[in-house]
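Chemist: this one's sequence-less:
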């Protein structure tokens, strides 16, 4: 050890942690600085962390969970009505995020449910639809995730809507997602005007059947392979899916042309898909559901399998806790607005599309899609910094989704509740913004993070499951 009297005779060595201002100031004076990337844990999590970290099951359970995620496949095998694929009966509606009832539903979710009631012929007017939904007469609501499905934004799926069906043969899983309507005034953003309903009817009468015919003629489509290519072509898989959409169309176009359907119908479908850069999002999402869902139910695992929002609450699920929801009030995205809309018009975070970040792309892969900042806000350095930061809270990397700008490093995969608690770093999500008033539609796009309370609640639950006398008792909740 250097005596204190010698400090002035030797070169100074400085290590800093926390606020960057001190390190920046020293560096500007040509003083060498080693910056230690250390953050205090989320306040109040210390005892629960001790329980979970002491659980001998945790390390092997997380290794198994990550292995299952990385081994997952995702192939488009069919396109079917939700009544056939998901067993939905008249009056049954799926929605995005954790469970919610009509009284607590957000404006966009209410708008989407009203539109679905009219689309299904269960109500003739918005007022009649609202009355039936409010009373619950002949109507039931359930999260998409409870049926193995995912839904963007409001996420409403009704029996007559058509869905993509994807398979993961490695883990024997199946997942579904509705067909993408495009942007602007659409049902998933809570709009229900006559043109919205007409588009849904066309999708059920023309788009769905032609896509089914093409998929069945062609055979399985490797969606995971397309996602792998698109993240190397400037897409991040959540708010930018341009390359993915065109690659899907390339796969299906020959069989659409050879289907024997009238050329006008085929042209209509091709024009709709090619003109909708978000069309492939609804295939990325069930691919993500298959990947993360493969880890569900692995005892002792602290990896996140679901992040989802219903416009009121944000909810997560964790592998070691099965399908139990951990919820907290959803935050409102911060970003760029369309036209004259502003922050006062935006609803809190909504949609199952955060499954993209749960699988390691979307906001986690912004480094590979610098153009996304023009849609959701921020800067290119922000995008690079965000992707690097997400490695701090994940258990591994997915080589299937290599990020070129990061020397083809695999996408950060397997959000670990313990790492979130230990670092205080929250997952970064980029998302669309729905208008808070039912019927408005999309008002913008931006960036948002989950509430920390979801992760601390999950950590407490894991700690309760881990307790076997090897660690101190949990703090009193009283």
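Modeler: On my side now, so go ahead. On a predicted model such as this, the values are computed, not experimentally measured, just so you know.

Chemist: Going by C-alpha atoms from here, please, whenever you check contacts or count neighbours.
Modeler: Fine.

Chemist: Surely residue 353 touches residue 150?
Modeler: Yes: using Cα atoms under 8 Å, residue 353 makes contact with residue 150 at a distance of 7.5 Å.

Chemist: what residues do the two have in common as contacts?
Modeler: In terms of Cα atoms under 8 Å, 6 or more residues apart in numbering, residue 353 and residue 150 are both contacted by the residues residue 285.

Chemist: contact partners of the one helix or strand residue 283 maps to?
Modeler: In this structure, residue 283 is located in helix 281-293 according to DSSP states H and E. Outside helix 281-293, the residues within contact range by Cα under 8 Å, 6+ apart are 68-70, 72-74, 148-152, 164, 166-168, 173-180, 223-224, 227, 237-239, 241, 304-306, 352-353, 355-356, 358-359, 414.

Chemist: Below is structure B, check it against A:
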């Protein structure tokens, strides 16, 4: 005989399944398009001249430590909001400069993820659902970058070049002619990228798309010089596309967020203190736990003792079927982050156990063009004890990038989210 509780539980399970289908359809049906480039202060919702954004679930200013705290202070100096790090700290303490999370402003941040009002951002709109996401520019191949907690005249000059040269060139190139990103990203997977730690093919495809537009701009000596510099930057920096894959993933994940009863993940983020996840059916709350475990390759001269957590949100790519969910597309990652291709295949295949579907557009050649695992289900993570695999870079205590590898999130953030789900939807199986 079926009990009342069993009937209620079956109904709750049916509601969750239906909600997950809706969230998944929104996720795989998203159509991210690069529509423009602009200064963050001109387009990011809620951005003010005295706002600095940084990666991760929101923290109060005193909670920021180490390289992430340094990067925020350096951002204030770069923006001209303070004359020194000490001055910046005093002004933040006094409320004259506001520190906010990128997640509170539809933005996505690489490592420390520093945004100031003058910094240029990519503007990516999901044409299927109408939401927009933003990501700032890649700073260049030097391992010393503001987003890795470093700052000197060279870093400042690089940031200013992005603002005064690259941004105007790209903005003019995009005027009235947006670029659909999804087809480019799908092709890049087939050409050896996974669109988190490897973006070589995607950067080349973007450069090919932009080349005739750039040539059309080079009609005066001034513009020709700018265009040549931008072309040289593309040629020297395979990671240029990463910021577009992040913005596309953010727009995609946001499209799937806010579906009542859905248990699908729509965000993962790291700050200096913790790893956190967001769930479609649980509002804007972030559920927090310890930092992921590191399995990586350190650059020459560095060890695990030199590593430091200073933030990072490029793992948004994993929430939409990219990065670690497409690792088998990118065997060349072995040279960058260590491991073997067989281990990459096994790791990638294991992700199907915690996801709801196979992506209809993002395919893995090594799996016979099987779709990438997409739609991480909170309940599947709890049931299996397996957390999403993340590709990522490693920051050093003295600034800069010192290595790369696999990040395996601990289960705490997911159990916290599961408890919140059970409380919000008390007749669900999670209770």
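Modeler: Received the coordinates, thanks. All figures in this text were calculated on a predicted structure; none of them were measured in a lab.

Chemist: tm score of chain vs chain?
Modeler: TM-score for the superposed pair, counting by TM-score structural alignment, normalised by the length of structure 2: 0.93. Supporting figures: 419 aligned residues with a Cα RMSD of 1.8 Å.

Chemist: still on that earlier bit, where does the helix holding residue 283 of structure 1 end up in structure 2?
Modeler: Here helix 281-293 of structure 1 aligns to structure 2 at residues 242-254, judged by TM-score structural alignment.

Chemist: once aligned to structure 1, how far is the matching stretch on average?
Modeler: Once fitted to structure 1, stretch 242-254 of structure 2 is off its aligned match by 0.8 Å on average (mean Cα distance after the TM-score superposition for structure 1).

Chemist: Strands of the stretch 251-400 of structure 1, start to end?
Modeler: For the stretch 251-400 of structure 1, the strands defined by DSSP state E, counting those that start in this stretch cover 304-310, 313-318, 326-329, 334-337, 350-351, 394-403.

Chemist: that older thread, buried set for the match of helix 281-293 of structure 1?
Modeler: Residues of stretch 242-254 of structure 2 classed as buried by neighbour count (16 or more other Cα atoms under 10 Å): 242-254.

Chemist: before we move on, back to that, just the angle for the helix holding residue 283 of structure 1 relative to strand 304-310, thanks.
Modeler: 140 degrees (axes from the mean of the first three to the mean of the last three Cα atoms, to 10 degrees).

Chemist: where does residue 453 of structure 1 land in three-state SS?
Modeler: helix (DSSP: H, G, I helix; E, B strand; the rest coil).

Chemist: In strands, which of the contacts of helix 281-293 of structure 1 appear?
Modeler: Counting by DSSP state E, the part of these found in strands is 149-150, 164, 166-168, 173-178, 304-306, 414.

Chemist: Highest neighbour count among those?
Modeler: residue 150 (34 neighbours; other Cα atoms under 10 Å).

Chemist: Map that residue onto structure 2.
Modeler: In structure 2, residue 150 of structure 1 lands on residue 108 (TM-score structural alignment).

Chemist: Quick one: residues contacting its match.
Modeler: 55, 102, 133, 134, 135, 246, 247, 250, 313, 314.

Chemist: Return the member of those nearest to residue 95 of structure 2.
Modeler: For those, the closest approach to residue 95 of structure 2 (Cα to Cα) belongs to residue 102, at 18.2 Å.

Chemist: how about residue 244 of structure 1, what's its partner in structure 2?
Modeler: Using TM-score structural alignment, residue 244 of structure 1 pairs with residue 202 in structure 2.
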